[in-house]
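[1] no letters, just coordinates:
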């Protein structure tokens, strides 16, 4: 929806209350909810009565605390059923490529590992050795490292074993590299991965995960460009744009976190 015309303020205030409740694991007292919404308790109570009448808010039994109601769950389930993660990722990747003027790859976990499903070429048209169907090394590429960090350890171990048994000339981009549990934890904490040395000399990459409502990885979005064009440092403006994009897509899939650290332990 792109219409930016005049809206209804009361709807926005009510939505703000719902957003506050959604951001807290525990039900909230009226005074706390009002304070967080910058409303008086009387104002907040009036909104909560209306939201409660349509099932979006309810009081916790036996207390004066408020939480999201059953209708909010219905809306969330409907949203998850109707949203196509790949379509969301493609639209966001196109915007990212246009903004950075770099190539962007959308990578999913397939039968052979981290697999590219779309590449949006940057204007420089550098040779990045990547196209739809390309399979990346799990530890020797930025995209692969994202999956190594966010997938279950048993699946990662099995994939590394399979990759190690491959014969030369398999077509996989990158080669297996040592990657410790501490390094994987660092990727999860930072919410991105890069790799050095790079699989293709002179070509850099940054990759971030797209997470769903359960904190599980759905895809990786990867920026690719010439080393002189793509800054892979932790304070890189390219990294900031990439992570903002990945987080926006993740939120579209119901991810509630403020960073791309996974929700699960």
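    Structure's in. What do you need? As the structure is a prediction and not an experimental result, all values here were calculated from the model. Numbering: from 1, shown residues only.

[2] going forward, measure contacts and count neighbours with C-alpha atoms only.
    Noted.

[3] dump the residue contacts of the residue nearest to the spatial centre of the chain.
    Within the chain, the residue whose C-alpha comes closest to the C-alpha centroid is residue 210; the distance, by CA atoms, centre = their mean, is 2.7 Å. Taking CA atoms under 8 Å, 6 or more residues apart in numbering as the definition of contact, the neighbours of residue 210 are 217-221, 246-247, 249-250, 260.

[4] rerun that using 7 Å as the cut-off
    With contacts defined as CA atoms under 7 Å, 6 or more residues apart in numbering, the neighbours of residue 210 are 217-220, 246-247, 249-250.

[5] also residue 100?
    In this structure, residue 100 makes contact with residue 238, judged by CA under 7 Å, 6+ apart.

[6] go on, residue 28?
    The contact partners of residue 28, by CA under 7 Å, 6+ apart, come to 65-67.

[7] quick one: which of the residues you listed sit in strands?
    In this view, those that belong to strands under DSSP state E are 65-67.

[8] included below, for side-by-side comparison, is a second structure:
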């Protein structure tokens, strides 16, 4: 007779190992962009020696990496590839990509799409301007809620329960707007559906952002045009605003918004 218990034991061990590995990957994402071994071990509730063994395997497969200067751990290129593949299944990414490319061609300025992630507004697709010098906006970048045009759109249109904690944290910063100023700006943004900022996130760099809506008028993402002065002044009534709003309406219409 075949011992079924002996046959299933190795399988069970593999499943358990996979579960531990995914727990550690999830923790690396939650503690992004990087974390120490001790903090990671505390976060997942495992001995540091056990976490270290799994990290070695994850690094060998490209799912984790270690900074040689700080010795901190973070997600590797393979994890980014898997994450982007998952994001690519989202309707907003599929539908927005060709329209972002067209908007980039019309304005010759960098355009990008952001969605709401576990750390706030996250850049998921970028169309770089075609010129010798471009602004580096990386996929995976997390933008401040109150310190970027993209974040301000999320703050205005996302449910309060989603943004409250991050907003309260950023309102404590010295550079944060007053509550009254933020409320007034939010009301205007909800009316105009476009947010212009000038040098807010980076001196000499301006941006325009507009919301994308899906069915039920739920915020699905934010499209942003960003450029450097004096070539891009982000005028509130300029041609760039008209083209951005038209692009946002077109994408939203495709999603039922």
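    Arrived safely, thanks for sending. In this text the structure is predicted, and so the values were computed from the model without any measurement.

[9] circling back to that earlier point, which of the ones in strands among the contacts of residue 28 of the first structure are buried, as a ChimeraX select command?
    Restricted to the buried members of those, where burial is judged by 16 or more other CA atoms under 10 Å, the ChimeraX selection command reads as follows:
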select :65,66,67
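
[10] redo the ones in strands among the contacts of residue 28 of the first structure as a markdown table? Include distance to residue 82 of the first structure.
    Compiled in a markdown table, these are given as follows (distance: CA to CA, whole Å):
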| residue | distance to residue 82 of the first structure |
| --- | --- |
| 65 | 32 |
| 66 | 28 |
| 67 | 25 |
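
[11] now residue 247 of the second structure: how far from residue 222 of the second structure?
    Distance from residue 247 of the second structure to residue 222 of the second structure, counting by CA to CA, to the nearest Å: 11 Å.

[12] the two - which one has more neighbours?
    Neighbour totals were compared for residue 247 of the second structure and residue 222, and residue 222 leads with 27 against 20 (other CA atoms under 10 Å).

[13] translate that one into the numbering of the first structure.
    Residue 222 of the second structure maps onto residue 220 in the first structure, with residues paired by TM-score structural alignment.

[14] counterpart of residue 28 of the first structure over in the second structure?
    For residue 28 of the first structure, there is no aligned position in the second structure, judged by TM-score structural alignment.

[15] let me redo that: residue 195 of the first structure
    Structural alignment places residue 195 of the first structure opposite residue 197 in the second structure (criterion: TM-score structural alignment).

[16] assumed that match was part of a strand.
    Yes: counting by DSSP: H, G, I helix; E, B strand; the rest coil, residue 197 of the second structure is found in a strand.

[17] that one reaches residue 209, doesn't it?
    No: at 8.8 Å, residue 197 of the second structure and residue 209 do not qualify as touching, with contact defined as CA atoms under 7 Å.

[18] the closest residue in space to the match of residue 222 of the second structure that isn't next to it in sequence: neighbour count?
    Leaving aside its sequence neighbours, residue 220 of the first structure sits nearest to residue 209 (CA to CA, 6 or more residues apart in numbering; 4.4 Å). Residues contacting residue 209 of the first structure under the criterion other CA under 10 Å number 33.

[19] and if you look at residue 161 of the first structure?
    Here the number of neighbours of residue 161 of the first structure (other CA under 10 Å) works out to 11.

[20] what's the answer for residue 200 of the second structure, then?
    16.

[21] in which helix or strand does it reside?
    Taking DSSP states H and E as the definition, residue 200 of the second structure sits outside all helices and strands.

[22] who touches it in this structure?
    Residues in contact with residue 200 of the second structure (CA under 7 Å, 6+ apart) are 147-148.

[23] mind checking how far it is from residue 38 of the second structure?
    36 Å.

[24] just residue 80 of the second structure next, same as before
    Distance from residue 80 of the second structure to residue 38 of the second structure, counting by CA to CA: 23 Å.

[25] next, format the contacts of residue 210 of the first structure as CSV and append distance to residue 116 of the first structure and secondary structure.
    Formatted as CSV, the contacts of residue 210 of the first structure follow (distance: CA to CA, whole Å; DSSP: H, G, I helix; E, B strand; the rest coil):
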residue, distance to residue 116 of the first structure, secondary structure
217, 15, strand
218, 13, strand
219, 10, strand
220, 9, strand
246, 16, helix
247, 20, helix
249, 18, helix
250, 18, helix
